[in-house]
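**Student:** model this:
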Amino acid sequence: MIPPALPSQPAADPSRDARLRDAAQRLEAGFLKEMLSAAGLGHAPSSFGGEEGEDQFSSFLLDEQALRLARSGGIGLAESIYESLKARDAG
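**Tutor:** Got it, this is the predicted structure:
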């Protein structure tokens, strides 16, 4: 008697994995941005004049800093989210 075939696992899609990892890193970056902002980073010092544009550009800088932190390992949140999304996707 021939044993029944095992259900095949779908082949890993590298582009899907890359999109899942990017989404996880961006989510962690959003969290890190809020944490950095609450810690007082990203607020222009009053010595620069305090113009409205400074706050907007400070926000851009904070976005980029948080994203780079997340992409360089951050606090590990992105990896946990990525693994969870990947397991859910495979399940």
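
**Student:** from here on, contacts and neighbour counts on C-alpha atoms
**Tutor:** Noted.

**Student:** Need the single longest helix in the chain, by residues.
**Tutor:** Counting by DSSP state H, the longest helix found in the chain is helix 14-38.

**Student:** need the contact list for F31.
**Tutor:** Not one residue lies near F31 by C-alpha atoms under 8 Å, 6 or more residues apart in numbering.

**Student:** Let's see this one next, to set against the first:
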Amino acid sequence: MNVIANPYDKTSLINGRRDPLLADALTKISPEAQKKTRAKAEEFEAMFLNSMFSQMTTGVKGEGPFGDTTGTGVWRSMLTDEYSKSIAKSGGLGISNDVFRTLILQQANRVG
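**Tutor:** Here you go, the predicted model:
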């Protein structure tokens, strides 16, 4: 099936480039399923970033928000979680784009 997609449609762009395979797959998947898949991909990237930030701040000692007090561990984990979600939602590292593409292609293959 040869699909001619709208060149102004940003949904079939991955990392700024047109992806004809993704454009074809998106025609087979409902907009609701695409929205859920995008959310799950962003959630996955946020989880990855959270793990990375947690490892990065493990050895930090000192005063202030990253000091070494009793409540710092809990506060730091909440902070890194929010940073991770915020960064993933605003575009992140691009991991969510690749995860989204892979999940959409798998769903399209199942559909037909």
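
**Student:** Give the buried residues for the longest helix of the first structure.
**Tutor:** Neighbour-count burial for helix 14-38 of the first structure flags 17, 20-34, 36 (criterion: 16 or more other C-alpha atoms under 10 Å).

**Student:** tell me, that helix lands on which residues of the second structure?
**Tutor:** Under TM-score structural alignment, helix 14-38 of the first structure corresponds to residues 31-55 of the second structure.

**Student:** Mean deviation, the matching stretch versus the first structure?
**Tutor:** Mean deviation of stretch 31-55 of the second structure relative to the first structure after superposition (mean C-alpha distance after the TM-score superposition for the first structure): 1.2 Å.

**Student:** Pull the distance from that stretch to the chain's centre.
**Tutor:** 4 Å (C-alpha atoms, centre = their mean, to the nearest Å).

**Student:** which one in the second structure is aligned with E64 of the first structure?
**Tutor:** Mapped onto the second structure by TM-score structural alignment, E64 of the first structure lines up with E82.

**Student:** give me every residue that touches the residue most central in space within the first structure.
**Tutor:** The centroid of the first structure falls nearest to Q25 when counting by C-alpha atoms, centre = their mean (1.7 Å). When the contact criterion is C-alpha under 8 Å, 6+ apart, the partners of Q25 of the first structure are L67, A70, R71, A78, E79.

**Student:** Do a quick rundown of the helices in the first structure.
**Tutor:** Going by DSSP H, the first structure shows helices at 14-38, 52-71, 77-90.

**Student:** matching residues in the second structure for the shortest one?
**Tutor:** The aligned range for helix 77-90 of the first structure in the second structure is 95-108, by TM-score structural alignment.

**Student:** Other residues contacting that stretch?
**Tutor:** The contact list for stretch 95-108 of the second structure (C-alpha under 8 Å, 6+ apart) reads 14-15, 21-22, 25-26, 28-29, 34, 37-38, 41-42, 44-45, 88.

**Student:** ok, now with 7 Å
**Tutor:** With contacts defined as C-alpha atoms under 7 Å, 6 or more residues apart in numbering, stretch 95-108 of the second structure is touched by I14, L22, A25, K28, I29, T37, R38, A41, E42, E45.
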